Structures are given as structure tokens and as C-alpha cells.
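In: generate coordinates for the sequence data below:
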Amino acid sequence: MLVVFPTLVKTTFIERPNRFILLVKREDTGEQIEAHLPDPGRLKELLVEQATIWVEYVDKSSRKTSWTAILCETKEGNLVSLQTTIANKLAETAIREKRIPSLRKWSIEKRECKVGSSRFDFLLKNDQGKKRLLEVKSVTLSRTGEGFFPDAPTARGARHVQELTKLTEQGRYEAAILFVAQRNDIRSVAVEAIIDPAFAQSIMEANQANVQIVAVSTNLSKDKIAIGQEIPFLI
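Out: All right, here's what the predicted structure looks like:
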């Protein structure tokens, strides 16, 4: 349930040339460097002038950049993870260790489960032999303690939710969606309907079809990130 960060270097955000690259300035040497950005979301509330970005050095010749952006620090001092894939790692460990109350009766049977034309993050099972598909979403957008998803329109996300709803209604699988708040100032999660009304509609329909919707917080520092506690998801 814990992901440990290596030694991080403090930098200042300069610009974002494209979705996956940041130009930042090292605080210790003043050098301008490029860092890979694992989160392709808009992040416009985070990547602002003079924002603090914590980066990791990666010694791999196959990469175009030698640095990866790991954390963003807001002007209020809150930390935000910039690694969307960590949400799945945290979720997997938390489910295995029975740390999420709403999913405590389930265990992981398979990762990356393909059903029809879609691939879902996990296939779960319980002691009664039931199967449950689980999608994991990473939440980084926050306003006054409430997390919102998504921070940019996601047609793929809406399609996955719609397919989970359909499979549930057909009785083929049970289904659940887990929102992982990857910042340390979120107390609840909701859908950002203004940014993506189609995704908001798909979540409402999923909820009506008894797709389980769960949200969890994280405990985040410059050293590590871990699943915190279950928090409200506001429909």
C-alpha cells in the first residue's frame, strides 16, 4: 500500500512544451532541464508560474529525458502526485491487504482484464464466486478540499463507465469504480460536470445501475505515498 520515492530534486516550473514534457529550473544549480510528465491531464491549476516541481533523476539511455516529474507543490504547501499509474499500484496493494472497507470482501483475480473491446484495470472475485470489474481513476484537481474528476474531457473514460454499466445491467459482471485522490488536501470526490458533462452523465447512470463508486484519500509526502482512508464520493 506504499510507494517510496527516491531522492527528489526541487525545481521551479517554467513551461510545458507538450503534454508529456516540462521545462523546469533546478533550485540547487540554476540549470534548466526537461522532465517527463507522467500525467497527460490539463493540470492548469497546478502548472502555474513559479510552481514547485519535485523531479527524479532516471539513468536510462533509452529515454529522451533524464528526469521525471514526481510531485507538484501548490502555493499553499499541498503536495500532488504527477504519476497517474501510481493509483493502480496503490489500489492493487490496498485491495490485497483489505485496506478499503467497501472492497474488503474482494480479491484480485487478474490485472488488465479484457472484456469485449475494452480493457479494465482489474478483475476481482469474492468467496461466493462472483466476478467484479474495477476501473481506477486518479484525482488531482481540487477546490477547497473537494476533489474533482476529470480535469479534461475523457471520451475513453466515459466509454469505460458506460460499458461497466451495460455489463452490470446484463448481469455478466458486477462493477466498481475507484477514485484515488493523489493529493493530501482532498476530503471528498465528485465529478467535474462542467469540464466533462458526458462523463458526469455516465457516472450518474452507472450509479443508478448499482455500479459501486468508491473514493479514497492518500497520505502523501516528499518520501512516499500510501492509501489513506475511504472518503465520500458525492453524486
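In: switch to C-alpha atoms for all contacts and neighbour counts from now on
Out: Will do.
In: tell me the secondary structure at the closest residue to Glu112 other than its chain neighbours.
Out: With C-alpha to C-alpha, 6 or more residues apart in numbering as the criterion, Glu112 has its nearest non-adjacent residue at 4.7 Å, and that residue is Asp121. Here Asp121 is recorded as strand under DSSP: H, G, I helix; E, B strand; the rest coil.
In: ok, Asp121 - contacts?
Out: For Asp121, the contact set (C-alpha atoms under 8 Å, 6 or more residues apart in numbering) comprises Asn88, Arg111, Glu112, Cys113, Leu133, Leu134, Glu135, Val136.
In: quick one: the first one is in a strand?
Out: To tie it back to what came earlier, the one meant is Asn88. No - looking at Asn88 with three-state DSSP, it is helix, so not inside a strand.
In: Proceed likewise with the subsequent sequence, for comparison:
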Amino acid sequence: MRASMDFPKLQAGVLERRYKRFLADVLLPSGERVVAHCPNTGAMTGCAEPGSRVWLSHSDNPRRKLSWTWELVETESGMACIHSARANAVVREAIESQLIDFAEDCATLRSEVKFGAGSRVDLMAEWDDGRRQLIEVKAVTLCRDRGVGVFPDAVSVRAKKHIKELMAVRDANTRVALVFCVFHEGIERVAAAGDIDPDYAHDLAAAAAGGLELLALKVSLDPRHLVPDGLLPVLVD
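Out: Model (predicted):
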């Protein structure tokens, strides 16, 4: 049985604009205009077109500046989840349900674990005999022709840093992996966006040749939940 991550009840609306990277104006069916938090630091190419149908979650937490959060968008090539931080939980569910076999029979599986020189890895599996598996997660929403999803959608110093940090700790007892969590229905395979960030594409290919494990997790998504739904090919030049 596939695991799933359920959304709270979502509110549909129409995107008017995304601005200042973390803000979005959304028109609700009632005619009310709200400002929603946009939890995505990327360019969001193809996922932030004015007039797109979007879905928002709502929080009653009085400490929050914005009560609405942008979660989903309907694009020309399918539904996409733009809340990139949700990718970690989806990949963890895929591991725990053994859709991804990184952590079979491990003693612990932890999130946001410090390693190396004070960095954090998204997930770490550890075994009693001293073995460990470090797993970095990247959400993919940029869908191009013929179902190719690419990452990153903007030049990313942080993404390149993560690759180097993983490779620096890889040894006989430490496996390292990068999971592309595919948050767009139209994506059928994943590749590095060499035209956007050629240094990242180069570093990824070199790391894969040196032992970095690459996987792409397909995710079925709708306004009710996100469901890990199998693996997709990763293309490396």
C-alpha cells in the first residue's frame, strides 16, 4: 500500500502575481484578495503564471504574518506542488514504505541531521554496525518538452555546495545519495539544467561517477494529498 502525505483542507483561487520571491496575491472565489506565503526560493518557471488556478492552505497561528500558504498550481502540463519543503516528508515516506530501499533494516532514520563541518543533510539512515546513508532531497518543478524535468531552475550555489559536502564524507561506511522529488505531473524523467547552471551539471555528473547515488521519485499529487508513486529515470551527461 502506498503511503501518502495528506494536505489540510485547501482553498482554491486564482494567482494574480508572485512578487518579492516569497509573496503571492491570490483571488479567492468569494472575491477576496489575499496575500499568501510562497514557500519556494527558485525561479518557478512555468509555475507562477498570472491567471493560474492555485490551492492554498490556511493557518490559525497568530504568530504568523501570513495565514495563507501557496501549495499547488495547475500548469499547462499538469499539477505541480510548489511547496518545496514538503519534499523531505514525501521522500521519507517513500523510504519508510520501502519504495526507496536506502534504509532497509536500519536502526534509525533521522531528518535534518548535522554532519561534516556543521552542515545538515535532509535524511540520514544509520545501522548498528556503523554504516550510514546520507540523503539530500531536491524538489523538481521545472518541466520542459517531452516530459523532461530539470534542476535547478535558477543558478544555485547552495545546491552545488550540497554535492561537494556529500562527496567529502563518502567513505567505506558512508553511502551518499541525492533524491530528486518530482513535484510536477508532466515530468517523466529528470536531468540537470546545464543551460541554467552548467557548474551544477558538471559537479553532479562528476559526483555520480564518483559514487553519488541518484534517484528521481515520482509523486502523484492533488488537492488532497501527495503520494510517492515509483521511480523515474535520471539522465546524467
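In: just the buried subset of the contacts of Asp121 of structure 1, please.
Out: Among the contacts of Asp121 of structure 1, those classed as buried by neighbour count (16 or more other C-alpha atoms under 10 Å) are Asn88, Arg111, Cys113, Leu133, Leu134, Glu135, Val136.
In: hang on, the second one packs against Arg119?
Out: The one in question is Arg111 of structure 1. No - here Arg111 of structure 1 does not reach Arg119: they are 9.5 Å apart, not a contact under C-alpha atoms under 8 Å.
In: to what extent does the helix or strand where Asn219 of structure 1 lies diverge from structure 2 after superposition?
Out: Element membership for Asn219 of structure 1, per DSSP states H and E: strand 212-220. Taken over the aligned residues, the distance from strand 212-220 of structure 1 to structure 2 averages 0.7 Å (mean C-alpha distance after the TM-score superposition for structure 1).
In: list the buried residues in the helix or strand following that strand.
Out: On the C-terminal side of strand 212-220 of structure 1, the closest following helix or strand by DSSP H and E is strand 224-231. Residues of strand 224-231 of structure 1 classed as buried: Ile225, Ala226, Ile227, Gly228, Glu230, Ile231 (neighbour count, 16+ other C-alpha under 10 Å).
In: tell me the helices and strands packed up against the following helix or strand past strand 224-231 of structure 1.
Out: With elements assigned by DSSP H and E, the helix or strand that comes after strand 224-231 of structure 1 is strand 233-234. The contact analysis (3 or more C-alpha pairs under 8 Å, 6 or more residues apart in numbering; DSSP states H and E) places strand 233-234 of structure 1 against strand 188-191, strand 212-220.
In: do you know how far the most centrally placed residue in structure 1 is from Gly228 of structure 1?
Out: Nearest residue to the geometric centre of structure 1 (C-alpha atoms, centre = their mean): Ser138, 1.4 Å. Distance, Ser138 of structure 1 to Gly228 of structure 1, by C-alpha to C-alpha, to the nearest Å: 14 Å.
In: same question for Ser61 of structure 1.
Out: 36 Å.
In: also Ala155 of structure 1?
Out: From Ala155 of structure 1 to Gly228 of structure 1 the distance is 29 Å (C-alpha to C-alpha).
In: also Ile14 of structure 1?
Out: Ile14 of structure 1 is 32 Å from Gly228 of structure 1, by C-alpha to C-alpha.
In: helices of structure 2, start to end?
Out: Residue ranges of the helices in structure 2, as given by DSSP state H, are 86-96, 157-169, 198-209.
In: distance from the first one to structure 1 after superposition?
Out: Mean deviation of helix 86-96 of structure 2 from its aligned counterpart in structure 1 after superposition (mean C-alpha distance after the TM-score superposition for structure 1): 1.1 Å.
In: please identify the buried residues of that helix?
Out: By neighbour count on 16+ other C-alpha under 10 Å, the buried set for helix 86-96 of structure 2 is Arg86, Ala87, Asn88, Ala89, Val90, Val91, Arg92, Glu93, Ala94, Ile95, Glu96.
In: which secondary structure elements does that helix contact?
Out: Using 3+ C-alpha pairs under 8 Å, 6+ apart: helix 86-96 of structure 2 touches strand 119-126, strand 132-140, strand 174-182, strand 225-232.
In: could you dump those into TSV with distance to Gly210 of structure 2 added?
Out: Compiled in TSV, the helices and strands packed on helix 86-96 of structure 2 are given as follows (distance: least, C-alpha to C-alpha, whole Å):
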stretch	distance to Gly210 of structure 2
strand 119-126	19
strand 132-140	15
strand 174-182	10
strand 225-232	21
